[in-house]
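Peer 1: Have a look at this prediction, sequence included:
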Amino acid sequence: MASHRRPKQPSRTRVTVLTATAAAAVALSAQSASADPQPSKTDVKTKVDKLHEEAEQATEKYNGAKEKQEKLEKQVGELQDKVARGQEELNKLRDGLGSMATAQYRSGSIDPTLQLLLSSDPDSYLEKASTLNQLSAKQADTLQQIAAKQRTLRQERAEATGKLADLESTRKALGERKSEVQGKLAEARDLLNTLTAKERAEVLGESDAAGQADKGGAKGGTDGSRAGRSESRPDLGKALPTSQRAGSALSAAQSKIGSPYVWGATGPNSFDCSGLTSWAYAQAGVTLPRISQDQANAGTRIYDQGSLKPGDLVIFYGDLHHVGLYAGNGQVLHAPRSGTNVRYEPMSNMPFQFGVRVG
């Protein structure tokens, strides 16, 4: 017989528990959503500034590794050429020694005393014997040359092998620094993309730099179409450079205002910080080292900001990873960071370490 009992209704206690559980789930969901809000413009700026500073540090390390690689490649090439020439000289010495040995063998191996007794022309024999003695002395000299050349070649080959190992290590470091720079810039770009175009421009510090992020690395971003565009020029005061070369370097850098910052770039259409200063001084006939840490030792250091003159190098941050040109009245002309252009900026925006007056 079928059961006609009514289904059991949930108890008041069970309903209460289920309701409380659902309410708790909704509350947790709301709490979770509020715990992960979009970062504010201030937060983004702080993080982006930090990432760009770290990227510039890595950029200067990249520049140093690249410079070292180029020097090592040149040294390795010269050593390899030297070894090849030395081997050629050694082969010639060996060939000459072989020819002398063959001549001796063909002259016969009869005892010289017996040859004298049997000779019908003692005078002729003595003349030949004298030639043979001279040949032996020459042969001994050739052997000494061969031994010396072999020692030299061993040393040169060992040096070349060491340089090649150093080159391989430098290439590896170069790749690591490149990946580090690209990673920092990608992270900064992602953060900037959470902002509006106007906010991005404000964070980057340029009204027309909204959304720009360095995608090209050392081989990209060479469009110099914005170089020399209209910029608001700050009051640079009336101080004069201490030398014609310093003035020429500053003028050269001023002609590149508006050119984009590109890490690893040395001009003429895009620059990183030390790329701009080295390019500017090159236009004045002065060769500066490639990286900011080395440029810090390129002249006389000036620790008093009040003693700086236009055209002096100005070094920033404790590890000296940023450099620009003093423009006057507390302003620096520099290539600031990825996403910006060559521009003037108050020196107070960065931790100044010292100036360098290039001799």
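Peer 2: Looks like it arrived, so ask away.
Peer 1: going forward, measure contacts between C-alpha atoms and count neighbours the same way
Peer 2: Fine.
Peer 1: Could you list every helix and strand that the longest helix along the chain packs against?
Peer 2: As assigned by DSSP state H, the longest helix anywhere in the chain is helix 122-192. Packing contacts for helix 122-192, counted by 3 or more CA pairs under 8 Å, 6 or more residues apart in numbering; DSSP states H and E, involve helix 41-106, helix 112-118.
Peer 1: which outside residues touch the shortest one?
Peer 2: The list of residues contacting helix 112-118 from outside it, by CA atoms under 8 Å, 6 or more residues apart in numbering, reads 122, 125-126, 129.
Peer 1: before we move on, back to that, how far off centre is the longest helix of the chain?
Peer 2: Remark: helix 122-192 is offset 26 Å from the chain centroid, using CA atoms, centre = their mean, to the nearest Å.
Peer 1: Second structure follows, compare the two:
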Amino acid sequence: MASHRRVRPLGQYSTVAALSRTAATVAAATAAVLAAGGSALATPGDPGGGSSGGGAPVTADDVQHQLDGLYAQAEVAGQQYDGAREKERALQRESVLLQQRVAEEQQHVNALIQSMGSIASAQYRQGGGVDPLVKLLLNAHPDQYLEQASTADQADTVAALKLQQIEEDQRQLVQDRTEAVAQLAQLETLRQSIADSKAQVQQRLGHAKALLDTLTAAQRAQLQQTEADAAGVAAQVAEQQLPSDQGPASGRAAEALAAAESALGKPYVYGSAGPGSFDCSGLMYWSWRHAGVTLPRTSQGQAFAGQRIPLSQARPGDLVIYYGDMHHVGMYAGNGTVIHAPYPGARVRYERVGDMPVASVVRI
């Protein structure tokens, strides 16, 4: 599968110029995809995707531009999926705890009411009437009854205090039950969001596959070879020894970098955070967990997980956030390279830091 990154020769580079060129390329590619209704299914000999002939043949480079846009859209949806899944897991934990609390509160209210049974029975025998406590015990809606009863005037001091406690606990129980119902509704909304994001990813990847199928075997081989050559050169550059003042900024950064390097060659799978496969933010999450640090799950969250620094001051282990909407992230590996999980169908690899538009660099 071809790369969705525009590859440039490695060597001395200008950050501003690199970002301008790459941003223009991606913007043009994405605009072309959106203008085509999101499918970008142009066929050889028909650059516009229409039925009329006579146009110039679609080249591998033309397809590469359109793939850039499709993979970018798929990755945006993938990060939305990751974010919704992260929220879902947190809300599930909160929901379980809240439901446990509701159950405990109900047991506590029941115990308080039962403890007053003997008091109510005694007052009934002595007074011969139906005591408010008995009415409470027999009432199908004790919370409504308690709101109407004046316990201080109708029961002795001990009973009044117990009634007051029951009333307070019953109100808390109703409040917590309402919150639990709201959480379950929110969970359902999140699950629908997860399903929608997953469908968007699959749709974009289906379009990308159809687009690649329009190429000849020779064209596909050309794209694959270009990608392999660029990754190989980037790996050679990344592995060159760094000066001591350009190494990882901390011991934890060194551990995170070592973990990311151990994942080289693992496949990209959206929504995955290791150990056998990764998406872009999943690789960062997994690598920094090896260093004892828990990052947010999405690239957007990771963009605010540490100190912002200029790209010129990047050290190995720093996070490099890409694109204006921050939908992609890699780890700076030194010598102007990053380790990242590029897109579905590709594998974790080294790449030139300036081959995508850098939004920010974050030091954890």
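Peer 2: Everything's here; your move. Not measured: the values here are computed from a predicted model.
Peer 1: Got a TM-score for the pair?
Peer 2: For these two chains in superposition, a TM-score of 0.74 is obtained (TM-score structural alignment, normalised by the length of structure 1); 282 aligned residues with a CA RMSD of 2.2 Å.
Peer 1: re the thing from before, most tightly packed of the helices and strands packed on helix 122-192 of structure 1?
Peer 2: The highest mean neighbour count among those, using mean count of other CA atoms under 10 Å, belongs to helix 41-106: a mean of 17.
Peer 1: Report the inter-axis angle for the longest helix of structure 1 versus helix 41-106.
Peer 2: Relative orientation of helix 122-192 of structure 1 versus helix 41-106 (axes from the mean of the first three to the mean of the last three CA atoms, to 10 degrees): 170 degrees.
Peer 1: before we move on, back to that, using neighbour counts, trim the contacts of helix 112-118 of structure 1 to the buried set.
Peer 2: residue 125 (16 or more other CA atoms under 10 Å).
Peer 1: now, which of the contacts of helix 112-118 of structure 1 sits nearest residue 17 of structure 1?
Peer 2: Nearest to residue 17 of structure 1 among the contacts of helix 112-118 of structure 1: residue 129, at 124.2 Å, using CA to CA.
Peer 1: Quick check: the gap between the residue lying closest to the closest one once chain neighbours are set aside and residue 101 of structure 1.
Peer 2: Using CA to CA, 6 or more residues apart in numbering and skipping residues adjacent in sequence, the residue nearest residue 129 of structure 1 is residue 112, 7.9 Å away. Counting by CA to CA, to the nearest Å, the gap from residue 112 of structure 1 to residue 101 of structure 1 is 17 Å.
Peer 1: coming back round to it: would you reformat the contacts of helix 112-118 of structure 1 as JSON lines and include distance to residue 81 of structure 1?
Peer 2: Below are the contacts of helix 112-118 of structure 1 laid out as JSON lines (distance: CA to CA, whole Å):
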{"residue": "122", "distance to residue 81 of structure 1": "52"}
{"residue": "125", "distance to residue 81 of structure 1": "47"}
{"residue": "126", "distance to residue 81 of structure 1": "47"}
{"residue": "129", "distance to residue 81 of structure 1": "42"}
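Peer 1: neighbours around residue 178 of structure 1, how many?
Peer 2: Counted with other CA atoms under 10 Å, residues neighbouring residue 178 of structure 1 total 21.
Peer 1: now swap in residue 157 of structure 1 and tell me
Peer 2: The number of residues packed around residue 157 of structure 1, counting by other CA under 10 Å, is 17.
Peer 1: what's the counterpart of residue 298 of structure 1 in structure 2?
Peer 2: Residue correspondence, TM-score structural alignment: residue 298 of structure 1 in this structure matches residue 305 in structure 2.
Peer 1: typo on my end, it should be residue 93 of structure 1
Peer 2: Per TM-score structural alignment, residue 93 of structure 1 is aligned with residue 112.
Peer 1: leaving aside the residues next to it on the chain, what's closest to that match?
Peer 2: In space, and not counting its chain neighbours, residue 112 of structure 2 is closest to residue 166: 6.6 Å by CA to CA, 6+ apart.
Peer 1: what's near enough to touch that neighbour?
Peer 2: Residue 166 of structure 2 neighbours (CA under 8 Å, 6+ apart): 109, 112-113.
Peer 1: Relative to residue 24 of structure 2, how far out is it?
Peer 2: Applying CA to CA to residue 166 of structure 2 and residue 24 of structure 2 gives a distance of 67 Å.
Peer 1: Same question for residue 327 of structure 2.
Peer 2: 17 Å.
Peer 1: number of nearby residues for residue 273 of structure 2?
Peer 2: Using other CA under 10 Å, residue 273 of structure 2 has 21 other residues around it.
Peer 1: next one: residue 277 of structure 2
Peer 2: Residue 277 of structure 2: 20 neighbours (other CA under 10 Å).
Peer 1: Give the equivalent position in structure 1 for it.
Peer 2: By TM-score structural alignment, residue 277 of structure 2 lines up with residue 270.
Peer 1: Wait, its match touches residue 261, no?
Peer 2: Yes. Counting by CA atoms under 8 Å, residue 270 of structure 1 touches residue 261, with 5.8 Å between them.
Peer 1: hang on, residue 275 of structure 1 in a helix?
Peer 2: Yes. The assignment for residue 275 of structure 1 by DSSP: H, G, I helix; E, B strand; the rest coil puts it in a helix.
Peer 1: ok now do the residue sitting nearest the centre point of structure 1, which residues does it touch?
Peer 2: Relative to the mean C-alpha position of structure 1, the nearest C-alpha, by CA atoms, centre = their mean, is the one of residue 63, at 1.7 Å. Listed by CA under 8 Å, 6+ apart, the contact partners of residue 63 of structure 1 are 264, 290-291.
Peer 1: The same query, at a cut-off of 7 Å, please.
Peer 2: Contacts for residue 63 of structure 1 (CA atoms under 7 Å, 6 or more residues apart in numbering) come out as 264, 291.
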